[in-house]
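1. just to be clear, the model below is a prediction. Sequence and coordinates:
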Amino acid sequence: MAYKTTGDTAGLLDFFSDLVRCETRLYNALNDRLRERHGIVTSQFEALRYLRDHEGARVADLAAEFAIGIGATSKGVDRLEKQGWAVRTPNPADRRSSLLALTEEGTELVGAAEETFGATLAELITGVLDDASTAAAAQTLSRLRSALEERQVGMPTG
């Protein structure tokens, strides 16, 4: 669908609707595949991947990255800890916070799940979008995300 954005609110509404519905369908499909093959859901995969790639992250860092509240993030980390995939250690620079790390089991899980995640994304997108369209969409969404993050749009208040 072609969207007119200059003075065309309806076009922006359609763009938003397509964007959200695509995200929801992709997220749900990835969720189902990860649950089936690894016993985790997409939000857990994303948190584990972030922790693997950001050594010494705190709950606040996870919350900021995913634009969710500190309380919800902390509860999510509690679940990762309960499963034996992550641990909290005291933060030597700030006694009020903890540093998060993956366990060996968490590291193995995220590696295996990442293969499934990538293969599933390829299965869902390849053949629908060519490489140029995928690259253009990725660049466009990255630019929009950066602008929203820079202005701190949509950050949780609690």
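-> In hand now; what should we look at? Residues are numbered from 1 along each chain as shown.

2. going forward, measure contacts between C-alpha atoms and count neighbours the same way
-> Will do.

3. and the residue nearest the centre of the chain, how far is that from Ala122?
-> In the chain, the centroid-proximal residue (C-alpha atoms, centre = their mean) is Glu46; its distance is 4.8 Å. Distance, Glu46 to Ala122, by C-alpha to C-alpha, to the nearest Å: 17 Å.

4. comparison target below:
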Amino acid sequence: MSRVTPVAPVFYDLVRVETRLYNAVSARLRTEHGLGLGEFEFLQIIDRVDGCRVLDIAGELAITVGAVSKAVDRLVAAGRCVRVAHPQDRRSSVLRLTPEGEELLSAARPVVEETLASLTAVVSPADLKGLAATLAVLRAALEEGE
């Protein structure tokens, strides 16, 4: 008879850790740059993904296209990115950072890194590396199953 390790406590800890890290980073970003962590993530994806579309963000973050579209509308209204016509698909648009969006992202990146480093300093680099590897395996398996 095999023993099954209860995964629920691990799940609850993971969710609580993620929530507290997310809220702390987001609060510092808002204070220093008037930017939430969700907006920061969108700007990072737009910056990193060549020819980024709303669908690309939705797929990466595992949220609905409608939610992404509304958030992108807010980023556009704030002057942080623009929608431009897709060169091959007239029904779609490509997202690009504005110069203001690029400056904001550049200024916010070190804040995110510094805050996360500070909040996770109680965990050894080796343990963080092991956690990252474990999460990568789990994430890949979950994304493959979607």
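-> Received it, and whenever you're ready, just let me know what you need. Note that the structure is predicted; figures quoted are calculated from it, not measured.

5. circling back to that earlier point, distance of the aligned partner of the residue nearest to the centre of the first structure in the second structure from Ser26 of the second structure?
-> Mapped onto the second structure by TM-score structural alignment, Glu46 of the first structure lines up with Glu41. According to C-alpha to C-alpha, Glu41 of the second structure and Ser26 of the second structure sit 11 Å apart.

6. quick check: which element contains Gly7 of the first structure?
-> Secondary structure from DSSP states H and E places Gly7 of the first structure outside every helix and strand.

7. which residue in the second structure aligns with it?
-> Match for Gly7 of the first structure (TM-score structural alignment): Val4.

8. list the contacts of Leu29 of the second structure.
-> Leu35, Gly36, Leu37, Ala108, Val111, Val112 (C-alpha atoms under 8 Å, 6 or more residues apart in numbering).

9. mind running it again at 7 Å?
-> Leu29 of the second structure makes contacts with Leu35, Gly36, Leu37, Ala108, Val111, as judged by C-alpha atoms under 7 Å, 6 or more residues apart in numbering.

10. my guess is the second one contacts Arg28. True?
-> No. Between Gly36 of the second structure and Arg28 there is no contact under C-alpha atoms under 7 Å: 8.6 Å.

11. neighbours of the aligned residue in the second structure for Phe66 of the first structure, how many?
-> Aligned against the second structure by TM-score structural alignment, Phe66 of the first structure finds its counterpart in Leu61. Using other C-alpha atoms under 10 Å, Leu61 of the second structure has 14 neighbouring residues.

12. kindly report the same for Leu21 of the second structure.
-> 16.

13. map it onto the first structure.
-> For Leu21 of the second structure, the residue aligned by TM-score structural alignment is Leu26.

14. pretty sure that match is in a strand, no?
-> No. Applying DSSP: H, G, I helix; E, B strand; the rest coil, one finds Leu26 of the first structure to be helix, outside a strand.

15. quick one: it and Val128 of the first structure, what's the gap?
-> The value you get for Leu26 of the first structure to Val128 of the first structure, if C-alpha to C-alpha is used, is 13 Å.

16. how about Arg143 of the first structure?
-> On the measure of C-alpha to C-alpha, Arg143 of the first structure and Val128 of the first structure end up 22 Å apart.
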